[in-house]
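S.K.: Okay, predicted coordinates and the sequence, questions at the end:
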Amino acid sequence: MDRAKPLPSLLVQRYHGWKATAFAENRAWYKRLADEGQRPKTMVISCCDSRVHVTGIFGADQGEFFIHRNIANLIPPYLPDGQQHGTSAALEYAVTALKVAHVVIMGHSGCGGVQGCLDMCSGRAPELEEKSSFVGRWMDLLRPGYDRIKDLDGYDAQRNALEREAVLVSLENLMTFPFVEERVASGDLSVHGLWHDIGNGTVEQYLPSSKVFEPI
């Protein structure tokens, strides 16, 4: 493959800085991680958005979180059709191999994927309707959420509600996986839905008893 390029110098410098400080100061911990393997208790499914930093929010060290990121923190329904399903594969590995105790779905404010879904479903983004759009076909997963919020008054209200619907749709789809449902039923696994406001740092959690998101 002759198209790969050397890393930008800024990233090289940052790597050497990390190796000389954070790694050097915690060499024994990294050696233990390498020798003993990973034993995370929590899987986090969050958005690819560069502003969402779940390990920073929860103060997690290496080895604590098994993290999967995708556009708009979506989980597809259980569909063993022989196709490639990166999110489903990550979920299967976390639940059946790593035996995580918690699966956390974390949405966030200002989500570009959610906005794309809103625009697509309301006819403002015809390019996402094209069969060739990977983003559009991925955001089809959120159409049930759009149907629940489409009658709200105002674009901003719809977008804010749809960001939370992305969490709810993912929770619903999560429970279609037999290995998830089995471990939830046995009490060995709990699932959680969160929404993070990037601008003010708040995190809300979904409470099934009241069917609302409330600050934690």
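M.R.: That came through fine.
S.K.: drop to CA atoms for contacts and neighbour counts, all remaining ones
M.R.: Will do.
S.K.: Spell out the secondary structure type for residue 204.
M.R.: At residue 204 the chain is in strand, as set by DSSP: H, G, I helix; E, B strand; the rest coil.
S.K.: what's the burial count for it?
M.R.: 19 (other CA atoms under 10 Å).
S.K.: quick one: it and residue 95, what's the gap?
M.R.: 24 Å (CA to CA, to the nearest Å).
S.K.: Check which helices and strands the longest helix along the chain is in contact with.
M.R.: Taking DSSP state H as the criterion, the chain has its longest helix at helix 155-174. Applying 3 or more CA pairs under 8 Å, 6 or more residues apart in numbering; DSSP states H and E, we find helix 155-174 packed against strand 102-108, helix 112-121, helix 143-149, strand 190-196.
S.K.: for the second one, packing partners?
M.R.: Read it as helix 112-121. helix 134-139, helix 143-149, helix 155-174.
S.K.: Take this one as well and set it beside the first:
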Amino acid sequence: MYRVRPLPNYLVQRYHGWKATGYADNKSFYKRLATEGQHPRAMVIACCDSRVNVIPMFGADQGELFIHRNIANLVPPYAPDGDHHGTSAAVEYAVRVLKVSNLIVMGHSHCGGIKGCIDMCKGKAPDLEAKGSFVGRWMDILRPRYDRVADIADEDAQQHAMEKQAIVTSLENLMTFPWIEEAVSAGTLTLHGLWNDIGEGELEHYNPQTDSFHPV
């Protein structure tokens, strides 16, 4: 552990600035969060992309959203095989322990993970094809969907279409979890699919009746 180093100065300075202002001005709120626990109404499964920030987008305060981020906002199918499943664990905790009433999968434009998946499907990403590529094997979750966008000639349109396929894939995979299917059937949990255009600040929602996305 000798390789571990202190935080970069710019992060230390920002922390102290927050502690002196944001925390100091709302100390009782933070004390309450610590003692009363968290009671979020919604879980958001978003991408790790640093350009995607659901907190300001929805005007949320701390404690309002239970957020899980991974590459390309993917949810794997239900697989209780005893292996490590970070996303499945987060979903389990949100639904079975925190009892969230809304579960949102939010994708976005210009997603690097999606671009990598497309490149793999086109035979242009040998590094991702390697068995030892964590990103490549993670994107295998989405890979079967490429057939649905393969005929789209425009690269940007194909990218956006695949990003939306990732959202639909995750929504479908969520329903393979028995306790999610049970909660949805009981009306205590609602699933939502969203796609964010980073550059335009637009948000679209998925309509399962038409199998298409529409502006929020």
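M.R.: Thanks, I have the structure now. The structure presented is a predicted model; accordingly, all values stated were derived computationally and were not measured.
S.K.: out of the helices and strands packed on helix 112-121 of structure 1, nearest to residue 91 of structure 1?
M.R.: helix 155-174 (8.9 Å; CA to CA).
S.K.: Wait, a helix at residue 153 of structure 2?
M.R.: No: judged by three-state DSSP, residue 153 of structure 2 forms no part of a helix; its state is coil.
S.K.: What spatial separation is found between it and residue 43 of structure 2?
M.R.: 35 Å.
S.K.: And residue 73 of structure 2, by the same measure?
M.R.: Distance from residue 73 of structure 2 to residue 43 of structure 2, by CA to CA: 12 Å.
S.K.: go on, residue 149 of structure 2?
M.R.: 29 Å.
S.K.: Show me which of the two is the more surrounded one.
M.R.: residue 43 (24 against 16).
S.K.: Tell me who's in contact with that one.
M.R.: Contacts here follow CA atoms under 8 Å, 6 or more residues apart in numbering; on that basis residue 43 of structure 2 touches 65-68, 94, 100, 102-104.
S.K.: what's the offset of stretch 199-216 of structure 1 from the middle of its chain?
M.R.: Computed by CA atoms, centre = their mean, to the nearest Å, the chain-centroid distance of stretch 199-216 of structure 1 equals 16 Å.
S.K.: Likewise for stretch 19-38 of structure 2?
M.R.: On CA atoms, centre = their mean, the centre of stretch 19-38 of structure 2 falls 26 Å from the chain's centre.
S.K.: Neighbours of the equivalent of residue 184 of structure 1 over in structure 2, how many?
M.R.: By TM-score structural alignment, residue 184 of structure 1 lines up with residue 184 in structure 2. Burial measure for residue 184 of structure 2: 16 neighbouring residues, criterion other CA under 10 Å.
S.K.: How about residue 210 of structure 1?
M.R.: Neighbour number of residue 210 of structure 1 under other CA under 10 Å is 8.
S.K.: Help me confirm that it is found in a strand?
M.R.: No: Residue 210 of structure 1: not assigned to a strand; according to three-state DSSP it is coil.
S.K.: tell me the secondary structure for the residue nearest the centre of structure 2?
M.R.: The centroid of structure 2 falls nearest to residue 46 when counting by CA atoms, centre = their mean (1.9 Å). Using three-state DSSP, the three-state assignment for residue 46 of structure 2 comes out as strand.
S.K.: show me the contacts for it.
M.R.: Per CA under 8 Å, 6+ apart, neighbours of residue 46 of structure 2: 52, 67-70, 72-73, 105-107.
S.K.: Correct me if wrong: residue 52 of structure 1 contacts residue 199.
M.R.: No: using CA atoms under 8 Å, residue 52 of structure 1 makes no contact with residue 199, being 10.9 Å away.
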